[in-house]
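Chemist: sequence first, predicted coordinates after that:
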Amino acid sequence: MGKTVGRIIEVKGLSVKARLNELLPPYLVKNGSYENSPKINGFLKSKVGLDTIICQVVGEISEEKNGIVEGHVLELQVKGYISGKSFIQGLRMLPIVSASVQLLDDVDMLSIYNDKAEKTIDIGNDLFDINKPIKVNIDNLIPSHIGVFGNTGSGKSNTLTRILREYESIICQSKTNRGKFIVFDINNEYTKNAICDESKKTIYRLKTRSNSGDKVPLNITSLTEDNFVVLMNASEKTQVPAIKNAYKWAFASDEDRREKSYYLNQVKSMLTNAKKSLFNSMRHYLKDYFSNIDHFKYHTLQNNFFFDDGHSRIYIENSLFNVMLNSIDLDLPIEPLDRFIFELYFAVAQENENGVQLDFMMPLISRANKLLSDFKKVFDFSIRSDDKNIIFNKKNICVIQLGDVNKDMKEIIPSLISSTIFDSLSQKKDDKGEIVQIISIVVDEAHNILYDEPGQTASHTKVLEVFEKIVKEGRKFGCFLMLASQRPSDISQTIISQLHNYFIHKLVNPSDIQKIRKAVAYLDENSMDFLTVLAPGECIVSGTAFQMPTFLYVTQVNLENRPNSENVKLFGNNGLFIRDNVDE
């Protein structure tokens, strides 16, 4: 039973006033430990029959008359009630005048925060009462879409890591492979032992500047013709038909593919009809597949090709020119990705024959070569399995490091992998139609990928569509999104508004605050007023995992498990300016 501290003197809807019996010190000692006296954002309770009404302190008033203090009054706001040891948010019951008000005891706190949970995640402590730990029901937090927002240095990376570390610990204790998460690491911060021991996770260090990076296994058949159309930003009327044609033949079965003679005839046609740009580009990029084409040169004045082996020249009018054409040979590419770019050249040639100018088609060839070159550096397309777990390599955690890939691939890689995971989970349920596995997709610094702005490219629109689909439909398939960002105002409104749980650290930009105000229906103005003054590590948590908005101090993750996102320290222990100078 909590200590009685006063009584109700006024009830007006949700607004309640209670007069304190006496002015209390900041802390009260009980059984060798202390607890907080009533303070702003703290909680009090009042009984109505067998039920307990929970109120939050939103104001304090000192009653004075002729300069003499006659009493102290607390302004309260009703938050819900406890019935049968369960906290229920709502207004079914209100306090009654003259009823006593008491401090909450440990049982009351458990009823509010733990919700009779079998397993909880230890996030931190109540910001206004550090003796009260906040343990969240894992069933209400992990299988949900989560957003962690806050300015640089506010502690959002620590909060995200804390959630993931606690979740990983529970997965290990349960000895199960039915819960996994994949982290898209934009700045290579989750390396080594970040979150957990390095041996417990699969890390892919991707690079597009060279071929020295790791490669993520991905089934090539997961790429549809629509993926290629969007990724290459193809124009609808002139370029899309060529891509669809190339995709059709590149991914056709062996018995349905075209004969080698078709391609040789097309090359001969390019030479005899003086398709200079197309032939030269094809010869440059497809040189590994053709032989005996190096000696064909273009005569600028005559506007046609001739054969020059360094000893003699054979012009198109000469009958020997056809002999040289017939000497061209071809080894068809085997790998689907190589076959696609190969087929694209001939699809472009076909469109040109149909009257489409090459000036409209050649930019497509350049984009395709760049895109597929990057694909080969970051993906391993040799696998033929649709199993989403291959990427985890028999572990429960996967980290995709994107710090050394170019901007386009930073968006494409998470989109393709997330889409594959979603599609795989949507098709995998047990005989009863129930979820057999959950996978959380974690995106740190999400504003780099999930931004929404006018005039964005078709490929970026496709990226947003993938994640918007996950946040709208993923719950019923066991696919969940967890993101962190310092700029919520940049992120798609659809994604922000569909999140279930929010951890909101300090925000000062008016656009960011307004975005949160519009998206988070659970937050009242009292909570919003605190966003600009929160200290590092402090946040407001709200959502389906919490009975009411709660002010929380998130416990710092152990040093060895922190991401590489700490503030630079110039002096003191291991300070930057007291170390030996670097070689210049």
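Modeler: Yep, that arrived.

Chemist: could you use CA atoms for every contact and neighbour count after this?
Modeler: Noted.

Chemist: end to end on stretch 495-509, go ahead and measure it.
Modeler: 20 Å (Cα to Cα, to the nearest Å).

Chemist: er, stretch 479-494 actually
Modeler: Terminal-residue distance, stretch 479-494 (Cα to Cα): 17 Å.

Chemist: show me where the stretch 301-450 of the chain has its strands.
Modeler: Assigned by DSSP state E, counting those that start in this stretch, the stretch 301-450 of the chain shows strands spanning 304-308, 313-315, 329-330, 379-380, 397-404, 438-443.

Chemist: now do the stretch 451-584 of the chain
Modeler: Counting by DSSP E, counting those that start in this stretch, the strands of the stretch 451-584 of the chain are 479-485, 501-504, 538-543, 550-554.

Chemist: next up, a structure to set beside the first:
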Amino acid sequence: MSIQVGEVIAVNGTKVTLKIDENSSKETLFYGGDKYKGVSIREYISIQRGFRDIICIVEGEYLDESRVESDGGKVSYIRKVDARPIGYFYHKDFKQGIKYMPMIRDPAFLLQENKIAQIFGRYAAGSFAIGRMLKEDIPVGLPWQKLFNSHIGIFGNTGSGKSNTLTKLYTLLFEKKASFIGDKSKFVILDFNGEYTNDQMVSSASKTVYHLSTNEYNPSGEGVSDVFTKFFLHEAEFWDSETLALLFQATQNTQRPFLNRIIEGRRKYAKGAGSLATYTKLKFKDAFCAGECKAATLDLMRNIAKLIQHQELIDALKEISWHSGQNRFFQNGLSYFDSNGVAYDTYLAPIVNLIDTSTLDAFDQLIVRANLQLIGDLVSGYVQFEHIQPLLKRIEASLNSLRKVLSIGQVQPENRLLTVVSLRRCNSEAKKVLSLLIAKHYYNEHKELVTHPPKKTLHLIVDEAHNILSQQSSREHESWKDYRLEVFEEMIKEGRKFGAFVTIASQRPADISPTIVSQLHNFFIHRLVNDRDLFLIDNTITTLDSLSRGLIPGLSQGCCVVTGMSFELPMVLQVDPLDRTKQPDSEDVDLEALWADPTA
């Protein structure tokens, strides 16, 4: 039982034109105890074709230019609307897609609110509801089983409510499912602005927080149970030639093979007790006793002596100089070091033999090994000093920041439901490096442990994703940028097979790699006004219809278009705001309170 409001007068492809009765212009109608919405843009109507109800969405309306004059002289215009079929009802279930088309003279009816709710799937009345449909004001439960089994994109200009949507999604998930998830899934947030370090999404007892800072910082009093100032990275992940080559922007032909020799040498002998100290002593002797010594090795040895804090060796090396005429080192202008090793054994060997490298951390070990490798290569004639020396400087400069935020070893903190890595206090270079290392850390670890089909899942959440997934950065080496994007592209292209899923939120989707955006399955699109962003959305998301796309620039705060593989049709939702204590730390400044007159 419903209200007939018109009939079909034209069908052109998938465009249906209807002549609408005059009484259908009312905003709300009541009939038989049911509530109906009048015919207007983005409303749904039912066209009866035999025993089937074909559901159409209204996309436009106009008045026919022809007019009819009644006997009383009153002029009336014919109201027409354009509609597009979106599906049909079959045994009380809505089926999305165009299977049946109406014919001319088929009657059109208004839809009850409960029928509209059924259009958006069997989850419409479910418990996983983050908001209500904007126009219909109907609560809609999202299909969480499909949603979190996919890659998710949340886009919107600053202040449009995307952080609230991201937080609402995962807050509701943890409220409903945290007790059942246990250790079956791991959730990791790369938090560039420190918005999720308190009680957002989940209680502090279920959260591990890393407050990483390239400056001096004490995170005491942050209000969470587990706070770490350094991220724990496995040794195997750090001592990786590919990672180090990209980390220090090593050139392809000379510097990358140099790093490979460092890693390979360590792999062969690292298990031996005191292997680095033995290696250091050997290279010191080679530098002084080679058949053809190299002047550049003296500065390298002095760097090593300072790094291992061997004061006696530092003082001894100060007394040694290079004699360009003899192409030899000499001490105090009296004794030359030659290949027979007598002078070396007399003056330096007793001091060098006291070298102890057991207290060096992984960062200092890398610098020492790089200097030792260069000494050996120079003596052997493998490389030119000026080709490798810039790499050593980059290693030293980069490690000064990395040692503040990374701890290399095997010890890992206890796994909790949610891990938040705050990069708010890191410099721009460290943010990109750490994001890559942390993403690789969790993804590779997950791939090694997962079975087929996956019994565990990994969910990586990247807020403000344009910081690390942008193709527009011109301040970094092209090879490094390509590698960084390739790592995340691999995760988003291949991760589903291993139960690894990515959620990205960004103000500028056009800056993000098109490969990454095109691989996302579901979207929550808040207000976007930039033409490049809108062009990307229009050409990437195949499930977004033109009517919903046209709404995006004018969406109000907290309102978003929801579309994707998990949804039969695009929806416009007004996301419910979170409680003040659970909102991300991204709210606007209240200038009225900030600038209030204290004497008022």
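Modeler: Right, received. Where do you want to start? Just so you know, these numbers come straight off a predicted model, no measurement behind them.

Chemist: and the strands of the stretch 301-450 of structure 1, which is most packed in?
Modeler: A comparison of those by mean neighbour count, using mean count of other Cα atoms under 10 Å, puts strand 438-443 on top with a mean of 24.

Chemist: please, which helix or strand holds the closest residue to V421 of structure 2 other than its chain neighbours?
Modeler: Distances taken as Cα to Cα, 6 or more residues apart in numbering put Y210 closest to V421 of structure 2, at 4.7 Å, once the chain neighbours are dropped. Using DSSP states H and E, Y210 of structure 2 falls within strand 207-213.

Chemist: kindly state which residue of structure 2 is aligned to I513 of structure 1.
Modeler: Residue pairing (TM-score structural alignment): I513 of structure 1 is matched to L534 of structure 2.

Chemist: hmm, its match is touching L528, no?
Modeler: Yes. L534 of structure 2 is within contact range of L528, at 6.8 Å (criterion: Cα atoms under 8 Å).

Chemist: so between these two, which is more surrounded?
Modeler: L528 (23 against 20; other Cα atoms under 10 Å).

Chemist: tell me which residues touch that one, please.
Modeler: For L528 of structure 2, the contact set (Cα atoms under 8 Å, 6 or more residues apart in numbering) comprises 155-157, 534, 552-553.

Chemist: which of those fall within helices?
Modeler: L534 (DSSP state H).

Chemist: what about the strands in the stretch 151-300 of structure 1?
Modeler: Under DSSP E, counting those that start in this stretch, the stretch 151-300 of structure 1 gives strands at 179-185, 201-207, 216-217, 290-291, 296-299.

Chemist: can you redo those strands as JSON lines with distance to D524 of structure 1?
Modeler: Converted to JSON lines, these look like this (distance: least, Cα to Cα, whole Å):
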{"stretch": "strand 179-185", "distance to D524 of structure 1": "32"}
{"stretch": "strand 201-207", "distance to D524 of structure 1": "39"}
{"stretch": "strand 216-217", "distance to D524 of structure 1": "44"}
{"stretch": "strand 290-291", "distance to D524 of structure 1": "69"}
{"stretch": "strand 296-299", "distance to D524 of structure 1": "73"}
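
Chemist: of all the ones you listed, which lies closest to P26 of structure 1?
Modeler: Nearest of those to P26 of structure 1, taken as Cα to Cα: strand 179-185 at 43.1 Å.

Chemist: by how many degrees do the closest one and strand 438-443 diverge?
Modeler: 10 degrees (axes from the mean of the first three to the mean of the last three Cα atoms, to 10 degrees).

Chemist: show residues contacting stretch 173-187 of structure 1.
Modeler: Contacts of stretch 173-187 of structure 1 (Cα under 8 Å, 6+ apart): 171, 395-403, 410, 414, 436-445, 448.

Chemist: can you check the distance spanned by it, start to finish?
Modeler: Stretch 173-187 of structure 1: ends 30 Å apart by Cα to Cα.

Chemist: any idea how far the residue with the shortest distance to the centre of structure 1 is from H145 of structure 1?
Modeler: Nearest residue to the geometric centre of structure 1 (Cα atoms, centre = their mean): V443, 2.6 Å. For V443 of structure 1, the distance to H145 of structure 1 equals 12 Å [Cα to Cα].

Chemist: quick one: common contacting residues for the two?
Modeler: In contact with both V443 of structure 1 and H145: 481-482, using Cα under 8 Å, 6+ apart.

Chemist: coming back round to it: who wins on neighbours among the contacts of L528 of structure 2?
Modeler: Busiest of the contacts of L528 of structure 2 [other Cα under 10 Å] is F155, holding 30 neighbours.

Chemist: check contacts around the counterpart of that one in structure 1.
Modeler: Using TM-score structural alignment, the partner of F155 of structure 2 in structure 1 is F149. F149 of structure 1 makes contact with 156, 484-488, 502-505, 507, according to Cα under 8 Å, 6+ apart.
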